[in-house]
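Participant: Generate a structure from the sequence data that follows.
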Amino acid sequence: MNGERVVISGMSGLYPRANNIKELSETLYNKKNPITSGSKRWTFNHPEVSRYTGDVPQLGRFDAQFFGVHFRLASNMDFMSRKIMEQTFQAIYDAGLNPEHLSGKKVGVYVGTCFSETEKASFYVATSKTGFGIVGSVQSKGFRDL
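Facilitator: Below is the predicted model of the structure:
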């Protein structure tokens, strides 16, 4: 790497029944199972779909004003997009930094994500009703301005 260093200075995560990495650690060290068969957001009756899920806490809560997201857009955003914005901010905060001081600096925030079950709804259903379909999906990379 030619003497250049990579620094991982802040971390964040959202896990089943855990709002952060510390809560996940407590769950694992106490040998609690955060995976349940109840309270699904959707119903499937298919033999290949698991009956067990790990529910992410406070999925419906989002402070749109704090993140500068218009109310109409926030109401139509994919839940994963909202949570990515929150967790990105939390990782920066965990590093002991003020996000406002990072503006204009060469800083990388790397996010791991996967397919969201609301992505289809964001592209096909929400677009026709609100016009926010693509912008409200995690694929839009709307969190890049954080």
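
Participant: make it CA atoms for all contacts and neighbour counts henceforth
Facilitator: Fine.

Participant: now the helices for this structure?
Facilitator: 21-29, 64-67, 71-76, 79-94, 119-120, 126-130 (DSSP state H).

Participant: One more sequence to fold, the one below, so I can look at both together:
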Amino acid sequence: MNKIASNIIYNMSANDIVISGMSGRFPLSDNTDELAKNLYEGVDMVTGDDTRWPIDLYDMNPRMGKIIEFNRFDVTFFGLPDRLTRCPEMAWIVPE
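Facilitator: As a prediction, this is how the structure comes out:
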């Protein structure tokens, strides 16, 4: 075993974890690769349009990040009742 590998093994404790992968859904990006591409290309992923709901709804700032196909939210994984995610208000609360 080389010196670097032995140091890595030696310095690990029983409580250490390894992150071997990552996934997610981000504004205008369905995965981490799309997010990285959009960031590198300078894409403004925070929009001020009314594609999701009227801009003046709830007196909120009209610019916000919106995920693509938000209806693909996995309610079972998060233990939420399906009917809850059909409410217009929950369309932006649940993914946060």
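
Participant: where does the TM-score land?
Facilitator: In this superposition the chains share a TM-score of 0.58, using TM-score structural alignment, normalised by the length of structure 2; 75 aligned residues with a C-alpha RMSD of 3.4 Å.

Participant: ok, residue 59 of structure 1 - contacts?
Facilitator: Residue 59 of structure 1 is in contact with 79, 83, counting by C-alpha atoms under 8 Å, 6 or more residues apart in numbering.

Participant: and with 7 Å instead?
Facilitator: Residue 59 of structure 1 is in contact with residue 79, counting by C-alpha atoms under 7 Å, 6 or more residues apart in numbering.

Participant: Distance check, the residue of structure 2 sitting at the aligned position of it against residue 94 of structure 2.
Facilitator: Aligning on TM-score structural alignment places residue 59 of structure 1 opposite residue 70 in structure 2. Computed as C-alpha to C-alpha, to the nearest Å, the residue 70 of structure 2 to residue 94 of structure 2 distance reads 10 Å.

Participant: Matching residue 8 of structure 1 against structure 2, which residue comes up?
Facilitator: By TM-score structural alignment, residue 8 of structure 1 lines up with residue 19.

Participant: hang on, the earlier thing: any idea how far residue 9 of structure 2 is from the match of residue 59 of structure 1?
Facilitator: Residue 70 of structure 2 is 42 Å from residue 9 of structure 2, by C-alpha to C-alpha.

Participant: swap in residue 67 of structure 2?
Facilitator: 40 Å.

Participant: quick one: which of these two has more around it?
Facilitator: Neighbours per residue (other C-alpha atoms under 10 Å) separate residue 67 of structure 2 from residue 9, with residue 67 holding more: 20 against 9.

Participant: could you list every residue that touches that one?
Facilitator: Going by C-alpha under 7 Å, 6+ apart, the list of residues near residue 67 of structure 2 reads 25, 26, 27, 28, 29.
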